[in-house]
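Undergrad: let's see this in three dimensions:
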Amino acid sequence: MVKNILIIDDQPEMLELMTDVLTPEGFTVTALLYTDNIVQTVNIYQPDIVLLDHLLAGVNGGELCREIKTHPLTSSLPVLLLSGYPRLLEAFGDYGCDAFISKPFDLDELITTIKSCLDKSAYAHA
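TA: Predicted structure coming up:
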């Protein structure tokens, strides 16, 4: 079964890179530069996993992760945080994310981590 990935990153080139890498792996990718309402966005796109940049324009990706993880309809949805500033995660905690990858990242590590999170997930669309 095809797995859907929602990626939110404010760098268009990063969205393009991840889409180009993940699509041939059999994933359907939705790539967004921002979201006004993460829970609504998840409900619209129905991803199997969410990849969030930690530092987004005007919003903290970690807080978006926390919103996903504390909402009853999305709390079991796997979330992978990505950041070029891994020490931020140490300072602020993991926000309940299922995994964290530092930028720049190894593409094989990204794919392996996504598959691992999906394998462990009990998340199912409503």
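Undergrad: going forward, measure contacts between C-alpha atoms and count neighbours the same way
TA: Fine.
Undergrad: strands of the chain, start to end?
TA: In the chain, the strands defined using DSSP state E lie at 3-8, 27-32, 49-53, 55-56, 59-60, 79-83, 99-102.
Undergrad: quick check, central residue of this structure?
TA: Ranked by distance to the mean C-alpha position of the chain (C-alpha atoms, centre = their mean), the top residue is Leu51 at 1.3 Å.
Undergrad: enumerate every residue touching it.
TA: Leu51 makes contact with 5-8, 79-82 under the criterion C-alpha atoms under 8 Å, 6 or more residues apart in numbering.
Undergrad: which stretches in the protein count as helices?
TA: Using DSSP state H, the helices found in the chain span residues 12-22, 38-45, 61-70, 86-92, 107-120.
Undergrad: how close does the residue nearest to the centre of the chain get to Phe105?
TA: Using C-alpha to C-alpha, to the nearest Å, we find Leu51 at a distance of 13 Å from Phe105.
Undergrad: could you also give me the structure for this next sequence, so I can compare it with the first?
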Amino acid sequence: MKKRILILDDQRAILEVVTEALAYEQFEVMDISLGSRLFDAVCDFRPDLILLDYKLADTNGGDLCRQLKDSPGYRHIPVIIFSAYFTPADHVNPGGCDGILYKPLDLESLLSTVYGFLDGQAARTPESA
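TA: Coordinates of the predicted model:
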């Protein structure tokens, strides 16, 4: 069965690139652009992983992540926040997220991180790409 990934970003170009890359890898992908739709989408789609932008037009991704992690029904879902507002040196964990990707997104890092969370391994090796 295909793993399901939900992506929330308010930039259409990022949604298109990430959705296409993940669909190419045979994931089932749903994308949304409004934070207000997140909980309905999680309930309907039942994702195995959530990719969540930190700064959204209608809300804050860190706040949404905290709400997910505080919910007994959703806290088990890994949440990866991506943002241009943090660097690896910042040592932040917005909303109790499980991982952070830094914008601009590097597709190899994205895929490696996604496979790492979904496979329960640290990262996918280049040979398995």
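Undergrad: separation between the residue nearest to the centre of the first structure and Gly26 of the first structure?
TA: Look at Leu51 of the first structure and Gly26 of the first structure: by C-alpha to C-alpha, they are 16 Å apart.
Undergrad: next one: Ile38 of the first structure
TA: Distance, Ile38 of the first structure to Gly26 of the first structure, by C-alpha to C-alpha: 24 Å.
Undergrad: more crowded one of the two?
TA: More crowded of Ile38 of the first structure and Gly26, by other C-alpha atoms under 10 Å: Ile38, with 18 against 12.
Undergrad: that one maps to what in the second structure?
TA: By TM-score structural alignment, Ile38 of the first structure lines up with Leu38 in the second structure.
Undergrad: for Gln121 of the second structure, see how far away that match is.
TA: In terms of C-alpha to C-alpha, Leu38 of the second structure sits 27 Å off from Gln121 of the second structure.
Undergrad: what of Asp98 of the second structure?
TA: 14 Å.
Undergrad: more crowded one of those two?
TA: Asp98 (16 against 12).
Undergrad: close enough to count as contact, the more buried one and Pro78?
TA: Yes: assessed by C-alpha atoms under 8 Å, Asp98 of the second structure is found in contact with Pro78 at 5.8 Å.
Undergrad: need the overlap of contacts for these two.
TA: Counting by C-alpha under 8 Å, 6+ apart, no residue touches both Asp98 of the second structure and Pro78.
Undergrad: winner for burial among the helices of the first structure?
TA: Across these, averaging neighbours per residue (mean count of other C-alpha atoms under 10 Å) puts helix 61-70 on top, at a mean of 21.
Undergrad: what helices and strands are in contact with it?
TA: Counting contacts by 3 or more C-alpha pairs under 8 Å, 6 or more residues apart in numbering; DSSP states H and E, helix 61-70 of the first structure is packed against helix 38-45, strand 49-53, strand 79-83.
Undergrad: how does it look with 10 Å?
TA: Using 3 or more C-alpha pairs under 10 Å, 6 or more residues apart in numbering; DSSP states H and E, the elements in contact with helix 61-70 of the first structure are helix 38-45, strand 49-53, strand 55-56, strand 79-83, helix 86-92.
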